[in-house]
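J.: model this:
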Amino acid sequence: MSLVTSQVRADDDIASYSLDVTAKLASDIRNRGTSDSLNNPGARVSFTLAHESGFVALAELTTVSDKQYLNSDKYNLLLAGGYRFGDPEAWHYGLGLAAEFFPGGKYKAPSRFDFQNFVPTDVKSTNYDGQFAVLELGYGALEGRIATVISKTYRGANTSGVCGTMMLYMNDPTDALKCYARGDHDSRGSMLYDLDYKYELSSAAALKLHAGYQQLKNFSEANFYDYGVGVVYRLGGFDWGLDWVSPKTRVRELFIAQDGDHERPTDENSWVFSVSRHF
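T.: Okay, the predicted model is just below:
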């Protein structure tokens, strides 16, 4: 890994910055264990700027499927900034804010159901953009992260999206009608939990373990766990990775995307192969 470092002098102090750029290709783009690329290959480019004071900024571009993020330009932009402190070999902490964008991405669906006439009503448009507050806590190679959704929705999850999807794909609409009967809600306040551990097998190889939980506010149907185990090996200047990802969803219909005449589940267990390069 090469590091680009610049120095700025202010009040006789020298402030050091490091910029890390990573390009990655993967057989599937997974987010919280589920596919964002409709089980197809994708790419990600990340830019991380770190200051010796502990300030960190991140910009990340990732390809996604417009069958899942409707009308989108087929990419996701993540921007984040925060502050990290503590001992990397012992207890360390982080606080930050993040925002993700799906340019052009939006959908229209009914937000209410007229039980008297038995028809969905009040169609509204929703985008997939979101903002988060993030807390990190770690000890050595063990890293924990908690993110809370401060935007109105998490990736477009509201009554229109959740109840409408259940109505569309479920053979029995009973649960979808119960969902609509709860009223029109958004998903602000949702919680995302992640726990990661990396064990160095050698100077060139490492074992990765992951566990996560998504707790969606007002829509327990969309809560799920995800697990992963993988290895990464550095060879020829590249990091070669192989991961087994295993999401455990409650209502599979919420993780189905329409691809022409086919319905594609995005929550299946899968091996994911990746190769990345640091610049």
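J.: rest of the way, CA atoms for contacts and neighbours
T.: Noted.
J.: Please name the residues that touch Leu135.
T.: Neighbouring residues of Leu135 by C-alpha atoms under 8 Å, 6 or more residues apart in numbering: Tyr93, Gly94, Leu95, Gly96, Arg145, Ile146, Ala147.
J.: Run a quick neighbour tally on the first one.
T.: This means Tyr93. Neighbours of Tyr93 under the rule other C-alpha atoms under 10 Å: 18.
J.: excluding its backbone neighbours, what's nearest it?
T.: What sits nearest to Tyr93 in space, not counting adjacent residues and going by C-alpha to C-alpha, 6 or more residues apart in numbering, is Leu137, at 4.6 Å.
J.: Tell me how many other residues surround that neighbour.
T.: Neighbour count of Leu137, defined by other C-alpha under 10 Å: 17.
J.: how far away is it from Tyr197?
T.: 12 Å (C-alpha to C-alpha, to the nearest Å).
J.: ok, Glu60 touching Leu79?
T.: Yes: the pair Glu60 / Leu79 is scored as a contact, 6.6 Å apart, by C-alpha atoms under 8 Å.
J.: Would you do the same for the sequence below? I want to compare the two.
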Amino acid sequence: MKTLYTLGLALVLTPLPGLVQAQASAEPEIASYSIDTTLKISTDRKTRGVSDTHGEPGLELTVEAAHESGLIAQLQLGSVSRVNYPEGNNLNAMLALGWRGGNPEGWHYGLGAAREWFPGARVDEAPAGFDASFTPTGWVNTRFHTSYLVAELGWSYLTARYLYVVSRDFRGANTATVCGNYLLVKLPSGDLGPALDCYGSAMQHSRGTQLLDLDLSYPLNGQTKLVAHLGWQRVRNFRGLDTMDYRLGLEHQRWGLVWGAELAGASVRNRDLFIAIDTDGTMRQMEKPKLILTVAKKF
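T.: Got it, this is the predicted structure:
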């Protein structure tokens, strides 16, 4: 916690016999803010139970700032895989701004907005659909940047957070990308019917997607706390991407570091839509449960 002192100069007149004495007194006005920085390494970096790093280790830097007025800001930089986000530079950046009020040990609440960027990541000229002769009916260029409106309500160690997607797509989810990846997954088996049905009769986007997160951080003692999470994802126009994700683990402070172990994954409506295919054609499930180990340093 850093404290800024603004000094005001007051002139105090004290009558003395034959003399008026001027005395200056300083009364500080206190405005407080905090800045917390955390660097974390993990054996897998998952978002809502789905790996962003193709099941590989990930790195994350988070800077959080809070002012006594309730204004808050968070900047997060994290690693992602080019398998999941093609043509990118393996980076995901998120900036959130908002306001939080209430009592941290009792009821607390907040409102804000957030924006995610995936620099360089894109899918260019993907088919928007196919006609009866399997000829593309159009071509679509897609980026993965996403904007959210956020509201939260919490009590003590438990926080609920609701997010509403206001950008055209939720992390690039549209007919061209979702159904295109589905088609690639189905090609080896030759069962293309479900993938072609995915395209439907018109190009669809995922603006209006809704997300709900419940997070618990409960101290067991001065060095150890229980962390738990349940989340629900409802992707507009793409029911196959709907999920319920979970996370359960422990965090322990020792030697100036925070050590963590957690089980994280997701229950999904259509597992084929959560398969990532690398350049060698190898397929890997991104939502399957996994034990994730983490180590973090707070500054």
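J.: Quick check: TM-score for this pair?
T.: In this superposition the chains share a TM-score of 0.95, using TM-score structural alignment, normalised by the length of structure 1; 275 aligned residues with a C-alpha RMSD of 1.5 Å.
J.: equivalent range in structure 1 for stretch 156-176 of structure 2?
T.: Counting by TM-score structural alignment, stretch 156-176 of structure 2 pairs with residues 140-160 of structure 1.
J.: Now the equivalent of Lys298 of structure 2 over in structure 1. Nearest residue, chain neighbours left out?
T.: Under the alignment (TM-score structural alignment), Lys298 of structure 2 pairs with His278 of structure 1. For His278 of structure 1, ignoring the flanking residues on the chain, the nearest one in space by C-alpha to C-alpha, 6+ apart is Thr22 at 4.5 Å.
J.: Equivalent analysis for Gly249 of structure 2, please.
T.: That would be Glu262: by C-alpha to C-alpha, 6+ apart, it lies 3.8 Å from Gly249 of structure 2.
J.: Out of the contacts of Leu135 of structure 1, which is nearest to Leu209 of structure 1?
T.: Distance to Leu209 of structure 1 across the contacts of Leu135 of structure 1 (C-alpha to C-alpha) is lowest for Arg145, with 14.1 Å.
J.: What distance do you get for that closest one to Ser27 of structure 1?
T.: Arg145 of structure 1 is 25 Å from Ser27 of structure 1, by C-alpha to C-alpha.
J.: same check, this time on Ile146 of structure 1
T.: Counting by C-alpha to C-alpha - Ile146 of structure 1 and Ser27 of structure 1 are separated by 27 Å.
J.: Leu61 of structure 2 contacts Gly78, doesn't it?
T.: Yes: when contacts are counted by C-alpha under 8 Å, Leu61 of structure 2 is listed as touching Gly78 (6.3 Å).
J.: Neighbour count: the two, which is higher?
T.: Between Leu61 of structure 2 and Gly78, counting by other C-alpha under 10 Å, Gly78 is the more crowded of the two (21 against 17).
J.: Structure 1: which residue goes with that one?
T.: By TM-score structural alignment, Gly78 of structure 2 lines up with Thr62.
J.: The helix or strand containing its match vs structure 2, average offset?
T.: Secondary structure assignment for Thr62 of structure 1, by DSSP states H and E: strand 55-63. For strand 55-63 of structure 1, the mean deviation from structure 2 after alignment is 0.4 Å (mean C-alpha distance after the TM-score superposition for structure 1).
J.: I'd like to know which elements that strand is packed against.
T.: With contacts taken as 3 or more C-alpha pairs under 8 Å, 6 or more residues apart in numbering; DSSP states H and E, strand 55-63 of structure 1 sits against strand 42-51, strand 75-86.
J.: The ones you listed into CSV, with extra columns for distance to Asp114 of structure 1?
T.: Shown next, in CSV, are these (distance: least, C-alpha to C-alpha, whole Å):
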stretch, distance to Asp114 of structure 1
strand 42-51, 41
strand 75-86, 35
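J.: Of those, which is nearest Thr126 of structure 1?
T.: It is, among those and with distance given as C-alpha to C-alpha, strand 75-86, at 16.1 Å.
J.: Now do the closest one: which range of structure 2 does it align onto?
T.: Under TM-score structural alignment, the match for strand 75-86 of structure 1 is residues 91-102.
J.: if I pick the residue mapped onto Ala31 of structure 2 from structure 1, what's in contact with it?
T.: Under the alignment defined by TM-score structural alignment, Ala31 of structure 2 is paired with Ala15 of structure 1. Going by C-alpha under 8 Å, 6+ apart, Ala15 of structure 1 touches Gln7, Val8, Arg9, His51, Glu52.
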